[in-house]
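J.: Below: sequence and its predicted model.
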Amino acid sequence: MEKIQMKVYQLIQASIEQNVSDIHFNIRDDRKEILFRSHKKTVRRIIDDDALHIFNHLKYLARFDLSQTVAQTGVFTIVVDFKEYYIRFAAVQSFDLRSGVVRILNLNAISSFEQSVYRESDRNRISHLLSEESGIIVFTGRTGSGKSTTLFNCVSSVKGRQVYSLENPVERYNSDWIQIEVKSYVEPLTQLLRHDPDIVILGEIRSEEDVGELIRAGLSGHLVVATMHAGSLIQALRRLMDLGASIYDMVEILKGIVYQEMKRNQDGEVIVEYEIAGIETIKRLLDKTAAYQ
């Protein structure tokens, strides 16, 4: 076990030293592969006969239910060179494949609204959305675009309002918030709304049940903020509709969508570009979406 613990530590340490936030595991009987990936590109490939043991130890660290083979996600911390890192591990397995992704959540610590959103005009528009008393704001983008970090830093910039979050799992901590780790939003949301929060964060919207709870919370008179995977503003609306939201729901309570995308500038540096839709833009996009139904 000490050997495997050391290998986990060394993998994460190497990832940090190479400034790579994601470590992928692809494990079959005939292939035990570990990939270091950065901005969708593989930068290092490792073949290790102990990959399955490392994978299983990561499940233990992330507090998975080891009796289940369904997809699970968990978070743990590790100290490397006197700094504490937050590690998210997501894994799924089938009969002949085990697949997992380690993400170092605070590798490149973007810890402020200004660092997340560098254009003042974009910050002003997001701040205006977050000044709403009620309704829904969705932060969206592709996998790995940093939308959870953006949401966290944007809401953290709001002062004087009571923030409650329901997350699965809790990835980042704010001492001013009340953060609750949940498996489902249904019952915890009912209890949470009795505490009269100003802002409710629903970590990620993945399913029809999640969208139902998002709308229920949005109709309760609170401001609700969430993240969701989508490839554009209009895809975000289509995804909400696919998961059960009606056009009427969205016209009534969807106050804003913040879409972000990672791009490379002329110098090859990775930057984040934002598209921000308020109520009027959302209505126009919904009209366009409805025309294709």
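T.: That came through, no problem.

J.: Please make it C-alpha for all contacts and neighbour counts, starting now.
T.: OK.

J.: Strands of the stretch 51-200 of the chain, start to end?
T.: Here the stretch 51-200 of the chain has its strands, by DSSP state E, counting those that start in this stretch, at 72-80, 83-93, 98-104, 135-141, 163-167, 178-181, 199-204.

J.: next one: the second one to chain centre, how far?
T.: Between the centre of strand 83-93 and the centre of its chain there are 13 Å (C-alpha atoms, centre = their mean, to the nearest Å).

J.: Run the angle between it and strand 72-80 for me.
T.: Interaxial angle, strand 83-93 versus strand 72-80 (axes from the mean of the first three to the mean of the last three C-alpha atoms, to 10 degrees): 150 degrees.

J.: here comes the other one, which I'd like you to weigh against the first:
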Amino acid sequence: MNVEQECFLLIASAVRSQASDVHLVPNEKRTDVRYRIAGSLSHQKKLSSSQAERLISHFKFTSGMDIGNRRKPQNGSLELQVEHRRLSLRLSTVPTVQGESLVIRLHSLKSLISVSDLCLFPKDVDQLKSWTHLRSGLCLLTGPTGTGKTTTLYSLLNERLELQKEQIVSLEDPVEKKHDHILQLEVNEDAGLSYGHLLKDVLRHDPDVIVIGEIRDQETASLVIRAALTGHVVFASLHAPDPYSALLRMIEFGIPNRDLSQCLQSITTQRLVKRRCPYCLSACTSLCIPQRSAVFATLNHTHIQKILSSDYQRNEMKLPSVFHSILKGVALGFIDQSELNRDFTYQGRNEFAEKIMVPAKTSSVAEPPSTTFR
């Protein structure tokens, strides 16, 4: 079997396992192959160091990286047809003391999930679909890397296109999902094509909707606000743990409260959680692939205006929290309780402890009602 076939079989195996990422991790004698499935890394097999080097070199060559340079991190991308599915692969290599490590992110180019199928709770569907009817203003989607923000944004854009024909322009680094009816521009910092530079040109290209992959700096934040204030619909992502922190981040970028109050329509934080398996009920067997859904916490325009008002006091309004959405899902039996221990701040955990009135001498968490699927 040649190296090209080995690389193809590795990706095909990952696709069959519904993996989102493939990791090749070197150690002293072998290289571990791991798949990220439903958010968790699982060991698949071991490769000899020489075999792993061949695979990594082939992936680097086909994705446009320099195969002769193993001393600096590199990024690349390629497209591949696997089992009647067109995939976009994003590749990243980094040098380690044990050798070169490779991570491959898998994206399906054609599959678009509807907003209704993304959400665990119906109220989140209604809040997100309100974005599809906006005629102007800014909507922010926040959350850690790998929580499905890009999937959510493209699902919303697809639903907008089904409602009306619009000129939609996206700025991404890199473009993760290709779409025939969206003008997609790729950021290239090395070539001087930053988010800020591209956004200035996009504003002269008669867009109805502008999508910004990430607000990274003050210049981009200012241009995004300018676009929203001049009658455009702008969807953008921002790295922040919750909606309130995202609002503070925009203020730190120097955006006046007056402008935020006028154009910021919604701030939504997203997390992916494992749904409780209706067949296994507890830990799934190796034959069962865990399914995930998204939960959200949203500050709407009314919330934002109240927070930005001069007389706002933090403790006078209950702010939405992803933690409380997870807690609700656990209580209803939709989500496994193990999700409570992942990705949440101590503040959220303390709020939870206060709500369930844990005695002072114990740190245990009360069990939710034992609700199961029938």
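T.: Perfect, thanks for sending it. All figures in this text were calculated on a predicted structure; none of them were measured in a lab.

J.: any idea which of the strands of the stretch 51-200 of structure 1 is most buried?
T.: strand 135-141 (a mean of 27; mean count of other C-alpha atoms under 10 Å).

J.: what's that strand aligned against in structure 2?
T.: Strand 135-141 of structure 1 corresponds to residues 137-143 of structure 2 when matched by TM-score structural alignment.

J.: Report the separation between the nearest residue to Asp22 of structure 1 once chain neighbours are set aside and Leu254 of structure 1.
T.: In space, and not counting its chain neighbours, Asp22 of structure 1 is closest to Arg103: 4.6 Å by C-alpha to C-alpha, 6 or more residues apart in numbering. According to C-alpha to C-alpha, to the nearest Å, Arg103 of structure 1 and Leu254 of structure 1 sit 30 Å apart.

J.: now Thr73 of structure 1
T.: For Thr73 of structure 1 relative to Leu254 of structure 1 (C-alpha to C-alpha), the value is 28 Å.

J.: Val270 of structure 1 now?
T.: Applying C-alpha to C-alpha to Val270 of structure 1 and Leu254 of structure 1 gives a distance of 30 Å.

J.: higher neighbour count, the two?
T.: Leu254 (23 against 12; other C-alpha atoms under 10 Å).

J.: Please identify the residue in structure 2 that aligns with that one.
T.: Alignment note (TM-score structural alignment): Leu254 of structure 1 maps to Leu264 of structure 2.

J.: Check Ile276 of structure 1 too.
T.: In structure 2, Ile276 of structure 1 lands on Thr298 (TM-score structural alignment).

J.: The host helix or strand of that match packs against which elements?
T.: Secondary structure from DSSP states H and E places Thr298 of structure 2 in strand 292-300. Packing partners of strand 292-300 of structure 2 (3 or more C-alpha pairs under 8 Å, 6 or more residues apart in numbering; DSSP states H and E): helix 122-129, helix 243-252, strand 264-274, helix 322-332.

J.: Helix or strand: which one has Val234 of structure 2?
T.: strand 233-238.

J.: ditto for Ser222 of structure 2
T.: Ser222 of structure 2 belongs to helix 218-229 when assigned by DSSP H and E.

J.: what's the average distance of that helix to structure 1?
T.: Its aligned residues in structure 1 lie a mean 4.0 Å from helix 218-229 of structure 2 after superposition (mean C-alpha distance after the TM-score superposition for structure 1).

J.: Contacts made by that helix with the rest, please.
T.: Contacting residues not belonging to helix 218-229 of structure 2 are listed as 136-138, 195-196, 199-200, 203, 215, 233-234, 250, 253-255, 259-260, 262-263 [C-alpha atoms under 8 Å, 6 or more residues apart in numbering].

J.: Write the ChimeraX selection for whichever of those are buried.
T.: In ChimeraX, a selection of the buried entries from the contacts of helix 218-229 of structure 2 looks like this (16 or more other C-alpha atoms under 10 Å):
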select :136,137,138,195,196,199,203,215,233,234,250,253,255,260,262,263
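
J.: got the contact list for the alignment partner in structure 2 of Tyr185 of structure 1?
T.: The alignment partner of Tyr185 of structure 1 in structure 2, by TM-score structural alignment, is Tyr195. Taking C-alpha under 8 Å, 6+ apart, we find Tyr195 of structure 2 in contact with 171, 187, 212, 220.
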